[in-house]
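In: what follows is a predicted protein model with its sequence.
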Amino acid sequence: MFDIPLQVLLGQITIGLVNGCFYAMLSLGLAIIFGLLNVINFAHGALYMLGAFGGYLLLQVFGVDYWWSLVIAPIGVGLIGAAIERLFLRRLAGVDHLYSLLFTFGLAIFLEGIFRDIYGAAGRPYPVPAALRGVVDIGFMRLPVYRIWIVVASLAMCGGIWLLIEKTKLGSYLRAGTENPRLVQALGINVPVMITMTYALGAALAAFAGVLAAPLYQVQPAMGSNLLIVTFAVVVIGGLGSLSGAILSGLTLGVLEGLSKVIYPEVSSTVVFIAMAAILLIRPAGLMGREA
């Protein structure tokens, strides 16, 4: 039907899958924060940017390599996320959700502005670690090793977070604490600490994605805001608060976006939003969301 070389088609699928991995990780973090805290976190893109800059600064200032940055930067951004929840979002818990949305939106602009003033708008390169350089020849195409690593690391991280929230006792405490905090508190569980941990987990996941993205894309202050709108669309398609929906829709829409660039390039920048409109007409709660 389309006269497209197989190698080009598979190459775009690979690029789309890599982009889908970032969509999945970011939308999973958003889904965790919204599903468990009921906060629409517009600062999520800024936390992703902080992770990338964290890896960059750890290398440039302290000489910390990529592998340690994958651990240190998410922990550091997770602690920043915990401070944001403890000092600001907790004070907005009893008021309209619009206030937390506006606060996180303003926080994102504030953080992006600080880094733009210090480092400028131009991107800064981050070298691919030596162990992940080169390509793998699989016969019909050559795959960069670093892209394969992104897919493997992203799927492992998303799967691990899903198992933690859905299949462990800690995850059941988190879910119960958001649905009936007084009852859980009566059982001796510190619900405010669990809520802070939840926001910190979402922030750390965004930062992990940022460190992964640093060698692939240039590190720049606007890198989070460029992805945020698409990520929100992915979350809506998967179903607000649905962890599995966020992961599956992120991966699927990334591949769909990649395919559209070779099949019909004119819609490649809007295909996610077209899919969102079509799905919401059929299922207003999203693919895996629950009806209110």
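Out: Thanks, I have the structure now. Numbers count the residues shown, from 1 in each chain.
In: from now on I want contacts and neighbour counts done on CA atoms only, so please keep to that.
Out: Will do.
In: can you show me the helices along the protein?
Out: Under the criterion DSSP state H, helices of the chain are mapped to 6-37, 44-62, 66-87, 97-119, 145-167, 169-179, 181-186, 191-213, 223-238, 243-263, 271-282.
In: which other residues reach the third one?
Out: For helix 66-87, contacts defined as C-alpha atoms under 8 Å, 6 or more residues apart in numbering pick out 47, 50-51, 54-55, 58-59, 129, 196-197, 199-208, 211-212.
In: please check these and keep the buried ones.
Out: For the contacts of helix 66-87, a burial check counting by 16 or more other C-alpha atoms under 10 Å picks out 47, 50-51, 54-55, 58-59, 196-197, 199-208, 211-212.
In: okay, now the one to match up with it:
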Amino acid sequence: MTEIFGVPIQALYGQLMLGLVNGSFYAVLSLGLAVIFGMLNIINFAHGALYMAGAMLAWMGMEYLGIGYWWMLVLAPIVVGLIGIAIERLMLQWLYKLDHLYGLLLTFGLALMIEGLFRDLYGVAGQPYSIPEALLGAFNLGFMYLPKYRAWVILASLSVCLVTWFVIEKTRLGAYLRAATENPQLTQAFGINVPLMVMLTYGFGVGLAAFAGVLAAPATQISPLMGSNLIIVVFAVVVVGGMGSILGSIVTGLGLGVIEGLTKVFYPEASSTVVFVIMAIVLLVRPAGLFGREK
């Protein structure tokens, strides 16, 4: 059996694919954070709680209403997006001209409230969620078996990330969104509804978190605390890629997921800290992040 540094090649391939799956979640979550920070200048600490809310809504839809995975993949992001719009209109819109710390503290409080609500309702025990029948089984790649659900997670995440990047960077709607946040007074003078643009931006950003939550539901145990640890890693991903950088969040999320996965093979003791070590190095060498703009 072929080995690399004493590690069987099959184990290496398996860990590489697992790293890509984790990186896909990092990419979608960090993309939502980057959209919100890049457009609205808000550090959204509630992102992890809204990721959890997406997964919990998928479970509740199946458990109480019999709504399957494919429908919840659409409905949960819409519901969480509407909740995000309400949060933006009722709370966040008053903080845009204030220091980042105010938004951070508010969204941190919201995260605790959302997690506390679901914890009181369902406890902290994990809830199982079945893989859709169409995605059961695995592909035989010759050198390894790739579970169909993992392949779907990678494909769906990449598709959503690339479409989001294209819309924001290459379309007229994206130009309106950027203009509405960079120079709201001038944009308003051209007849563009700036509050609507800002509201939709936040709703879309948290909708991405819910989408990632539904994707994660069959791959993990659904728990009210599932987003609290992940969000710290995702913030590190955003910092490495560059705060507010759409492309940076996608590339860095996937890249750090792979690095984390390979570290579990070659040096398991460092697998939980490697992302933060990389973040520290990047901050020392390039404080704006790999894809961020120096001010």
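Out: Yep, that arrived. Predicted model, so just to flag it, every value in this text is computed and none were measured.
In: where does the TM-score land?
Out: The TM-score (TM-score structural alignment, normalised by the length of the first structure) is 0.99; 292 aligned residues with a C-alpha RMSD of 0.8 Å.
In: ok so, going back, can you tell which of the helices of the first structure is closest to Val135 of the first structure?
Out: Nearest of the helices of the first structure to Val135 of the first structure, taken as C-alpha to C-alpha: helix 145-167 at 5.1 Å.
In: show me what that closest one packs onto, helices and strands only.
Out: helix 6-37, helix 169-179, helix 243-263 (3 or more C-alpha pairs under 8 Å, 6 or more residues apart in numbering; DSSP states H and E).
In: got the angle for it vs helix 243-263?
Out: Computed by axes from the mean of the first three to the mean of the last three C-alpha atoms, to 10 degrees, the angle separating helix 145-167 of the first structure from helix 243-263 equals 150 degrees.
In: what range in the second structure matches helix 145-167 of the first structure?
Out: The aligned range for helix 145-167 of the first structure in the second structure is 148-170, by TM-score structural alignment.
In: what does that stretch rub up against?
Out: By C-alpha under 8 Å, 6+ apart, stretch 148-170 of the second structure touches 17-18, 20-21, 24-25, 27-28, 31, 131, 135-139, 173-175, 177-178, 212, 215, 246-247, 250.
In: filter the residues you listed down to the buried ones, PyMOL style.
Out: Burial among the contacts of stretch 148-170 of the second structure is assessed by 16+ other C-alpha under 10 Å; the matching PyMOL selection reads:
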select buried, resi 17+18+20+21+24+25+27+28+31+131+174+177+178+212+215+246+247+250
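In: any idea what Gly11 of the first structure aligns with in the second structure?
Out: Match for Gly11 of the first structure (TM-score structural alignment): Gly14.
In: likewise Glu266 of the first structure?
Out: Using TM-score structural alignment, Glu266 of the first structure pairs with Glu269 in the second structure.
In: buried set for the match of helix 145-167 of the first structure?
Out: In terms of neighbour count (16+ other C-alpha under 10 Å), stretch 148-170 of the second structure has its buried residues at 148-151, 153-154, 156-158, 160-161, 164-165, 168-169.
In: how close does the nearest residue to Gly103 of the second structure once chain neighbours are set aside sit to Trp165 of the second structure?
Out: Closest residue in space to Gly103 of the second structure, ignoring its immediate chain neighbours: Ile42 at 5.7 Å, by C-alpha to C-alpha, 6 or more residues apart in numbering. Ile42 of the second structure sits 19 Å away from Trp165 of the second structure, going by C-alpha to C-alpha, to the nearest Å.
In: one more: Pro128 of the second structure?
Out: 33 Å.
In: what of Ala180 of the second structure?
Out: Distance of Ala180 of the second structure to Trp165 of the second structure, computed by C-alpha to C-alpha: 17 Å.
In: Leu18 of the second structure too?
Out: For Leu18 of the second structure relative to Trp165 of the second structure (C-alpha to C-alpha), the value is 24 Å.
In: now do Pro218 of the second structure
Out: From Pro218 of the second structure over to Trp165 of the second structure (counting by C-alpha to C-alpha), the distance is 26 Å.
In: now swap in Ile250 of the second structure and tell me
Out: 9 Å.
In: one more: Met113 of the second structure?
Out: Using C-alpha to C-alpha, one obtains 31 Å as the distance from Met113 of the second structure to Trp165 of the second structure.
In: also Val79 of the second structure?
Out: Distance from Val79 of the second structure to Trp165 of the second structure, by C-alpha to C-alpha: 22 Å.
In: matching Arg90 of the first structure against the second structure, which residue comes up?
Out: By TM-score structural alignment, Arg90 of the first structure lines up with Gln93.
In: oh, I was asking about Ser249 of the first structure
Out: When the second structure is aligned by TM-score structural alignment, Ser249 of the first structure is paired with Thr252.
In: now do the same contact list for its match.
Out: Here Thr252 of the second structure is in contact with Ala27, Val237, Val238, Val240, Gly241 (C-alpha under 8 Å, 6+ apart).
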